[in-house]
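> Predicted model follows, preceded by the sequence.
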Amino acid sequence: MSIGRAQWSDLPRELLELIADRLQTKTDVTRFRSVCESWRFSVLPFQNRIVLPTKVPHLGPPHFHVPYLGLPHLHVPYLGPPHLRDTSLLLTETTVYFLSPPAASISSSSSRLWGWLLKLKEGQQQLGQLHLVHPLSPLQIHPLPDSFPKVINALQFRVFELAKSYTLQFSNLDHCNYKVGLSQNPDCPSLMIVASGVLWHLELGHDRWIAIEDTISQLSYEDVIPYQGKFCAVDEFGRTVLFDSNLTITEIASVNSTLCYGDYKNLVESNGELLLVDTYCTRKENTHNGGRKTFKVQKFRVFKLKLDQKRWVELQSLDDQILFLGEDCSFSVSAHNFGGCKGNCIIYTDRDSCFNVFNLDDGSVSPVTLHLEYANMFNPPPILAKA
């Protein structure tokens, strides 16, 4: 007795609903609904728990009293110059996508899959309008490069959401002042930032920021990200803590003497593991910029959290992974998905230069322009440029 092949459109609604419940991103839901009519009507369009961009209150007056620190006048700057203090402050969302052609369209002469990174932000004026954003900063790219396609049909490519970033900015300025950690807990959506070394928390819909009371780290916090449904923050000495929805503090890594010498730290989630990147910089006076000191990256050290031991352990290799350190977010990708690229490196940007590649194998730093394979990660492939 032969069993005929079932049509995709004939799958029972209960099974489609089970599949749809596991779709976590707008991209996944859109592609699911595009398969056929029955699939489209089996699940509603993706709905963000939080509608962005949205207005949030300013951080506070120029001098904000934080009693638990015992400091009468802790300086917490406004998010911008004085003449803009009454301007609307927006919480905005940006998404980093990975695009690659279907396997069938890849040339047989190529032994590797290849892909392209795309960072987009939805426009404030027109729903559905997208803007191209700098891969490692929140700045919008305008005008678009001549090689950039006018239209991208996402159904012609495999599309994955790699990361999301959230920033606070003035509605009439194209720059941000603070990287934001956002929790989309449906019961209590909130955000957390680091300002003047202090962690500040805001429940969306409320009108007042709250300084987190932590007498151990006090003024030394350097980064905060959402992690496993909570906020994760690290201070300049490597002490790392988690905050739940009640802002209860749980220490997951104690102070580490080997982490006391870097200039600043970034937290990165990579393949479900928590990494810490410690950045070492050199300082020099810039004669072309009014004598202001500039910072150049000298080296990076990467650590992985050993949660059962409550400590950071230094990694000698990232293996296949490539880390991207941005002003508004950090993320990782597998080198296997980018033809010719090697893993075990960090791609970043200095404030006064373009992209650079730091190689963990030998500690070398070089501009990404010297490595065509890495530069192509940010350029539309020929098949897409013709769209």
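Ah, there it is. Residues are numbered from 1 along each chain as shown.
> CA only for contacts and neighbour counts going forward, please
Will do.
> which non-adjacent residue is nearest the residue nearest to the spatial centre of the chain?
By CA atoms, centre = their mean, the chain has its centre lying nearest to Cys329, at 2.8 Å. Using CA to CA, 6 or more residues apart in numbering and skipping the chain neighbours, the partner closest in space to Cys329 is Ser165 (5.4 Å).
> Same question for Leu267.
Leu276 (4.7 Å).
> my read: that neighbour touches Lys304, true?
Yes - using CA atoms under 8 Å, Leu276 is in contact with Lys304, at 6.4 Å.
> list residues touching both of these two?
Residues touching both Leu276 and Lys304 (CA atoms under 8 Å, 6 or more residues apart in numbering): Trp312.
> Counting neighbours, go ahead and name the busier of those two.
Leu276 (24 against 19; other CA atoms under 10 Å).
> Which of the helices or strands spans that one?
Under the criterion of DSSP states H and E, Leu276 resides in strand 273-285.
> okay, pairing it with this:
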Amino acid sequence: MGEMEWSDLPKELLPMIGKSLETRVDVLRFRSVCSSWRSSIPLFHANSPRFPLKFPHPSPSSSPSTYLCQRTLYRLQPLNPSTAISSSSSSNQGCLIKVEESNPGELSLFDPLSNSRIRSSRTLNPKTLNLLNCRIVELTKACALSFFCPDGCRSEAGRNHESTTKAITGVDKVVMFPNSPWTSADECAIFVLFLDGKLGFAKYGDEQLTPVSVWSPEFDDIIVYKGQFYVVDRLGIVSWIDCSSLKLVQYSPPLCGLGEQKHLVESGGALYVLDRYFDGERRIQLDNNFSVRVHNCPKTVGFQVYRLDEEWGQWIREKSLGDKAFALCDDCSFSVSTRELFGFKGNRIYFLASEEIYVFNLEDRSIKELVRPADAFAQFWAYTNLA
């Protein structure tokens, strides 16, 4: 069979191809090919989620409205190979950025590791992004429950919220699924992981969270992996959750690590657990209003990395990550290839502690505070938004 031009594809195949795309960026790319491709699929599902979404507060007695906000982590790379962010960077290296869309077409930018908001300047305008000057790849999404919407955003009821986002005390992490351009809001469900290791569940439209009562109520992390919710408990046992019954099905054997906290990370299609060691015991207790009553934050002193061999059902200790780096943020965890990024080094774990960013080196097991050039992203942004 000879080669066929993209423009000669049968028109009935275009909707099938378009609706197999999982990210909004890919949908935009598909629709930008030509007019026939653009008309073959809509920009998004007619009833797709419009963030922020209203969800129930963890405490049934709480009156403030609660919203689910979503940020998307992107990798931006210059299209011009002769342009570099700095004299020491490779010509094809890019940067990471978290983007939150409040009103349609209005973007707020956040640091990918610290989640601090990046304010506007003469060279950095978060309301504009010229996709013609850069290659953009969506890496992951992060969600958070907040009392109010971000500045200037509009709720489902049409009211503008001028207050800043205020995270809910006691909530450790929130994950949502399904989450694609073809998702209907009525299909969306979230799991809320609390600081004391308990889980809550809600579907869009529910008036309150449903506690997930299981034999082991203390969980350290939750992730969406291969289209399913997975959790890891304090013993390092990974289980997947049946959303219809809220029952857990054990997916892995216990992890023989002796760390005090487990983190889940997906990398290259494989599931990893990062076993985190502290110099003391973690103690967290929540009252009925989800306020932290006892909160001891010992210092991080190291990590061990384990990969789940799903075929043999066993944990493999990884002594090196090669050119990969793992990042543990307060709203999501992710893996990146450092060959494509400026400011990241391979075989490292980047993590937050006491609102500062630290780097753990797997080779010499050292921990250092991260020092980054203050103007690196501003330089990249100025290049990618040139007219």
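Arrived safely. Keep in mind that what you see is a predicted model, and the values were worked out from it rather than measured.
> quick one on the thing from earlier: burial of the aligned partner of the residue nearest to Cys329 of the first structure in the second structure, as a residue count?
Per TM-score structural alignment, the equivalent position to Ser165 of the first structure in the second structure is Ala142. Other residues near Ala142 of the second structure number 21, with proximity taken as other CA under 10 Å.
> picking up where we left off before, so how far is Ser267 of the second structure from the equivalent of the residue nearest to Leu267 of the first structure over in the second structure?
Residue pairing (TM-score structural alignment): Leu276 of the first structure is matched to Val273 of the second structure. As judged by CA to CA, to the nearest Å, Val273 of the second structure and Ser267 of the second structure stand 11 Å apart.
> got it, and Gly280 of the second structure?
Counting by CA to CA - Gly280 of the second structure and Ser267 of the second structure are separated by 29 Å.
> The two: who's more crowded?
Using other CA under 10 Å as the criterion, Gly280 of the second structure and Ser267 rank with Ser267 on top: 16 against 13.
> my guess is that one meets Phe334, correct?
Yes - using CA under 8 Å, Ser267 of the second structure is in contact with Phe334, at 7.4 Å.
> wait, doesn't Gly238 of the first structure sit right on Ala253?
Yes - under the criterion of CA under 8 Å, Gly238 of the first structure makes contact with Ala253 at 7.3 Å.
> any common contacting residues for those two?
In contact with both Gly238 of the first structure and Ala253: Trp312, using CA under 8 Å, 6+ apart.
> and those two? which has more neighbours close in?
Comparing Gly238 of the first structure with Ala253 by other CA under 10 Å, the one with more neighbours is Gly238, at 26 against 20.
> which residues sit in contact with Val302 of the first structure?
Counting by CA under 8 Å, 6+ apart, Val302 of the first structure touches Leu275, Leu276, Val277, Asp278, Glu314, Leu315, Gln316.
> Present those residues as CSV; the columns should include distance to Trp8 of the first structure.
Shown next, in CSV, are these (distance: CA to CA, whole Å):
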residue, distance to Trp8 of the first structure
Leu275, 41
Leu276, 44
Val277, 45
Asp278, 49
Glu314, 48
Leu315, 45
Gln316, 47
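> Taking these, please make a ChimeraX selection of just the buried ones.
Listed next is the ChimeraX selection for buried residues among these, using 16 or more other CA atoms under 10 Å:
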select :275,276,277,278,314
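> Contacts only, for Asn337 of the first structure.
Shown in contact with Asn337 of the first structure (CA under 8 Å, 6+ apart): Arg112, Leu113, Trp114, Gly115.
> So the first one sits against Phe338, correct?
Yes - Arg112 of the first structure is in contact with Phe338 according to CA under 8 Å; the separation is 7.4 Å.
> which of the two has more neighbours?
Neighbours were tallied for Arg112 of the first structure and for Phe338 using other CA under 10 Å; the higher tally belongs to Phe338 (21 against 16).
> Please say which position in the second structure that one maps to.
Phe338 of the first structure maps onto Leu341 of the second structure when the alignment is built from TM-score structural alignment.
> tell me the contacts of its match?
Gln93, Gly94, Cys95, Leu96.
> Strands of the stretch 51-200 of the second structure, residue ranges please.
Taking DSSP state E, counting those that start in this stretch to define them, one finds strands in the stretch 51-200 of the second structure at 53-55, 66-78, 95-101, 107-110, 117-118, 134-146, 153-154, 160-161, 171-177, 189-194, 199-203.
> Determine how far the last one lies from the middle of the whole chain.
Here the centre of strand 199-203 of the second structure is set off from its chain's centre by 18 Å, with CA atoms, centre = their mean, to the nearest Å.
> and that strand, what other elements does it pack with?
Under the contact criterion of 3 or more CA pairs under 8 Å, 6 or more residues apart in numbering; DSSP states H and E, strand 199-203 of the second structure touches strand 189-194, strand 210-211.
> what about the last one, how far off from the first structure?
Relative to the matching residues in the first structure, strand 210-211 of the second structure has an average distance of 1.6 Å after the fit, by mean CA distance after the TM-score superposition for the first structure.
> Would you pull up how far that strand lies from the middle of the chain?
The chain centroid and the centroid of strand 210-211 of the second structure are separated by 23 Å under CA atoms, centre = their mean.
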